[in-house]
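Colleague: Everything below, folded, please.
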Amino acid sequence: MSALPGSAEGTAVTGLDSSPVQPASPDLPPLTEQARLEARQIIARYPKARSALLPMLHLVQSYQGYVSPEGVALCAEELGLTKAEVGAVATFYTMYKRRPTGRHLVSVCTNTLCSVLGGQRIMDALSADLGVHHDETAADGSITLEHAECLAACDYAPVVTVDYEFYDQQDVDSARELVAALRRGEKPPPTRGAPLTDFRGISRQLAGFSQYDDVAAAQAAIDAPGALGPTLVGLRLAAERGESAPEMPRSKPSSSPDPAAEAAGVESAQRGAPEPSGRSLADRNGGTDTPAGTEPGTSGQGPGKA
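Modeller: Next up is the predicted model:
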């Protein structure tokens, strides 16, 4: 499938978005001094400061809903990078948004299995209901809709996620009901995983901070019930039938009293081992024995050619 750079289709297929970052709107909340302090907390976790860039970008999104020009500048200043270096990372990964998102991010898997089972029909229906296409936000600011290239849950297809929480085995009607509930301000429980919050909340979680106000709320999210039906079918059938995997054979303890002597013996055996037929070690004659120009894929202009 071909698509113009920066187009919705091109972004959905390749994950690369070459469109410009949208300028900050006047009502965008500023990045506070608290945000800068939290950015420094993230940096302190890593032996090399620039390794902190990915969670810092999530932190920026947790405050402003996307990676704004202000957020790029903050990351560059704190890490000693150029804005271009920060932008190169922010534009590579699809989880970093280049324009303001809605309250919730709805991702519809349209990869092979989900698509065959109805993922594309779900995407088309939600697009029509919301009046948006890929990576666009509904006029009321409630939902940003996007294609997703495999959500790694093929046994639950078709899959939709909201703020990266899973809603499994969806169809057009159930996905429409889900989005309608989100637009009403409701938060239907995911099929599995933590209770739903919003896009900024999950961005804060991805930055390495709790999105919950207190310890009890965080623990409740960890203990939230979830359905793991398809994944556990094999385990349940095995339990019903009394089946189990055979025990792994136990390896015999090494009889060598001296690990260094054993290693030396292995090295000696490797040096004296015959080489496979038709092969020679690369360092035997200073490189490959293949004459120049006769490698597969060359033009044939090697020795002996006219």
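Colleague: make it CA atoms for all contacts and neighbour counts henceforth
Modeller: OK.
Colleague: Tell me which helix or strand Leu145 sits in.
Modeller: In this assignment (DSSP states H and E), Leu145 forms part of strand 143-148.
Colleague: chain center to that strand: distance?
Modeller: In terms of C-alpha atoms, centre = their mean, to the nearest Å, the centre of strand 143-148 is set 15 Å apart from its chain centre.
Colleague: ok, and what's touching that strand?
Modeller: 12, 101-111, 123, 127, 132-138, 182-183 (C-alpha atoms under 8 Å, 6 or more residues apart in numbering).
Colleague: ok, now stretch 48-61?
Modeller: So stretch 48-61 is contacted by 31, 35, 39, 42-43, 45-46, 66-68, 71-72, 75, 79, 81, 86, 90, 96-97, 200, 203-204, 206-208 (C-alpha under 8 Å, 6+ apart).
Colleague: what does stretch 171-178 give?
Modeller: Contacting residues not belonging to stretch 171-178 are listed as 118-119, 121-122, 125-126, 158, 160, 188 [C-alpha under 8 Å, 6+ apart].
Colleague: Out of the residues you listed, which is nearest to Ser268?
Modeller: Within the contacts of stretch 171-178, the smallest distance to Ser268 is 55.9 Å, found for Pro158 (C-alpha to C-alpha).
Colleague: so who does the closest residue to that closest one other than its chain neighbours touch?
Modeller: The spatial neighbour of Pro158 that comes closest, neighbours along the chain excluded (C-alpha to C-alpha, 6 or more residues apart in numbering), is Cys114 at 4.3 Å. With contact set as C-alpha under 8 Å, 6+ apart, Cys114 has these partners: 120, 154, 157-159.
Colleague: What residues does the residue nearest in space to the middle of the chain make contact with?
Modeller: Note on the chain: the residue nearest the mean C-alpha position is Met95, at 7.3 Å, using C-alpha atoms, centre = their mean. Not one residue lies near Met95 by C-alpha under 8 Å, 6+ apart.
Colleague: Before we compare anything, build this one as well:
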Amino acid sequence: MAHLRTAHPVNVRKSRRGIHLVLCIHFCLRPPNSVSAPSPSVPALPAVSRHNLGKMLGRLAATRLLEIRQAFRRAAQTSRSFSTALNYVSPLASGNFLIIFLFGFHFRDFSSVRKWFIFVQHIDSPDNNPDMPWEFNSQNQEKVKEIISHYPSNYKQSAVIPLLDLAQQQHGGWLPVSAMNAVAKVIEVAPIRVYEVATFYSMFNRTPVGKYHLLVCGTTPCMIRGSREIEDALLKHLGVKRNEVTKDGLFSVGEMECMGSCVNAPMITVADYSSGSEGYSYNYYEDVTPKRVVEIVELLRKGEKLPPGTQNAKRIMSGPEGGNTTLLTDPKPPPCRDLDAC
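Modeller: Prediction:
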């Protein structure tokens, strides 16, 4: 058992949501009976109390980590923020790890990094592990060459985002570790550099999604205009939770941050992975209502392609309902078009 000492005092506080522990633990892999000089910045504890404290913190850390791992295995579609935090171990030095535990005793809190923050290793699964063979197909290999040609030869790593997007399209809407490794090989960087990008942007999915991945904008303008009701209608109609896939594999529902169509709020996007990268599309559906998004789902289920854009028949693109009230004609040209005559 590794010797354990605390780098900072243990802060235990109670609240109405439960007991939260904030532990900053430094694991030093040394024999348990080894003796080291106390750090000048940390008050020395009596030998007995320090030993007992180490045992207590070790048990708490091991128990809590086991609970988190078990919860992650039970709910494969846990939020991106949870799976992101469960993706890495951060080595600070040979044989030393700094692990920061910030947890509450409520699994619903795992949807927000404000409640916890923990680095551990990626957990392999049968459909997501580095031993799975993965490479771009012959058609996409040509696209890879075309994408890389946009960048100087010594800056191929700048193509990481479009290549990850292409890999995600090919793999049915999500990125396994083996696909990230394939991208790293193409742009000649360490795999960790690709992992950093894939885990930072929420547009990259690291768990399976439906052939039609519906994303509801959750930023302020759309929320004020009823985006929560839009999401609730989709989840209820499909019988799933957020980031879960329907039993037929057709649909999944997620949340996206601002998509830049605030004037047409609320809105959703539909990422169509039903035909791979060749038939991939990513369309905006704006001015939607709970009733309209259910109709969109059923049209997609039938294989019908509905026109993207505003779903309000009284609007033209981003114009006001009922048509323009100003700029009713084409704007007049500048008074002098012939520069020589000016």
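Colleague: The residue mapped onto Ala167 of the second structure from the first structure: neighbour count?
Modeller: Aligned by TM-score structural alignment, Ala167 of the second structure pairs with Val60 of the first structure. Neighbour count for Val60 of the first structure, taken as other C-alpha atoms under 10 Å: 27.
Colleague: how far apart are the helix or strand containing Val60 of the first structure and its match in the second structure?
Modeller: Val60 of the first structure is located in helix 53-64, with elements delineated by DSSP H and E. On superposition with the second structure, the mean distance recorded for helix 53-64 of the first structure (mean C-alpha distance after the TM-score superposition for the first structure) is 0.9 Å.
Colleague: Can you name the element that comes right after that helix?
Modeller: Per DSSP H and E, helix 53-64 of the first structure leads on to helix 69-79 as the next helix or strand towards the C-terminus.
Colleague: what's in contact with that next one?
Modeller: With C-alpha under 8 Å, 6+ apart as the test, helix 69-79 of the first structure has contacts from 21, 23-24, 31, 36, 39-40, 49-50, 53, 56-57, 60, 81-83, 85-87.
Colleague: what stretch of the second structure does it fall on?
Modeller: Residue span in the second structure matched to helix 69-79 of the first structure, by TM-score structural alignment: 177-187.
Colleague: right, and the helix or strand after the top helix by length along the second structure?
Modeller: In the second structure, with assignment by DSSP state H, the single longest helix is helix 47-74. Remark: after helix 47-74 of the second structure, the chain's next helix or strand is helix 80-85, criterion DSSP H and E.
Colleague: Closest to Ser244 of the first structure out of the contacts of Cys114 of the first structure?
Modeller: Closest to Ser244 of the first structure, out of all of the contacts of Cys114 of the first structure and judged by C-alpha to C-alpha, is Cys154, at 24.9 Å.
Colleague: Residue in the second structure paired with that closest one?
Modeller: Alignment note (TM-score structural alignment): Cys154 of the first structure maps to Cys262 of the second structure.
Colleague: any idea how far Phe166 of the first structure lies from Val108 of the first structure?
Modeller: 10 Å (C-alpha to C-alpha, to the nearest Å).
Colleague: quick one, which of those two is more surrounded?
Modeller: More crowded of Phe166 of the first structure and Val108, by other C-alpha under 10 Å: Val108, with 31 against 21.
Colleague: surely that one meets Gly119?
Modeller: Yes: Val108 of the first structure is in contact with Gly119 according to C-alpha atoms under 8 Å; the separation is 6.7 Å.
Colleague: Show me what Met95 of the first structure lines up with in the second structure.
Modeller: When the second structure is aligned by TM-score structural alignment, Met95 of the first structure is paired with Met203.
Colleague: Check whether its match sits in a helix, strand or coil.
Modeller: Using DSSP: H, G, I helix; E, B strand; the rest coil, the structure places Met203 of the second structure in coil.
Colleague: Determine the residues that are contacts of both of Val108 and Gly119 of the first structure.
Modeller: Joint contacts of Val108 of the first structure and Gly119 (C-alpha under 8 Å, 6+ apart) are Val159.
Colleague: At which residues are the strands of the stretch 51-200 of the first structure located?
Modeller: With strands called from DSSP state E, counting those that start in this stretch, the stretch 51-200 of the first structure shows them at 104-109, 136-137, 143-148, 160-162, 165-167.
Colleague: angle of the third one against strand 104-109?
Modeller: With axes from the mean of the first three to the mean of the last three C-alpha atoms, to 10 degrees defining the directions, strand 143-148 of the first structure sits at 20 degrees from strand 104-109.
Colleague: check the fit of strand 143-148 of the first structure onto the second structure and give the mean distance.
Modeller: Mean deviation for strand 143-148 of the first structure: 1.3 Å (mean C-alpha distance after the TM-score superposition for the first structure).
Colleague: do the shortest one as well
Modeller: With the two structures superposed, strand 136-137 of the first structure lies on average 2.0 Å from its match in the second structure, counting by mean C-alpha distance after the TM-score superposition for the first structure.
Colleague: Where does that strand end up in the second structure?
Modeller: Taking TM-score structural alignment, strand 136-137 of the first structure hits residues 244-245 over in the second structure.
Colleague: distance of the aligned partner of Val172 of the first structure in the second structure from Pro266 of the second structure?
Modeller: Under the alignment (TM-score structural alignment), Val172 of the first structure pairs with Pro290 in the second structure. As for Pro290 of the second structure, its distance to Pro266 of the second structure is 10 Å (criterion: C-alpha to C-alpha).
Colleague: and what of Leu163 of the second structure?
Modeller: 30 Å.
Colleague: now Val209 of the second structure
Modeller: Plainly put, Val209 of the second structure is 23 Å away from Pro266 of the second structure if you go by C-alpha to C-alpha.
Colleague: out of these two, which sits in the more crowded spot?
Modeller: A count of neighbours by other C-alpha under 10 Å puts Pro266 above the other of Val209 of the second structure and Pro266, at 27 against 24.
Colleague: What's the separation between that one and Glu257 of the second structure?
Modeller: Using C-alpha to C-alpha, we find Pro266 of the second structure at a distance of 12 Å from Glu257 of the second structure.
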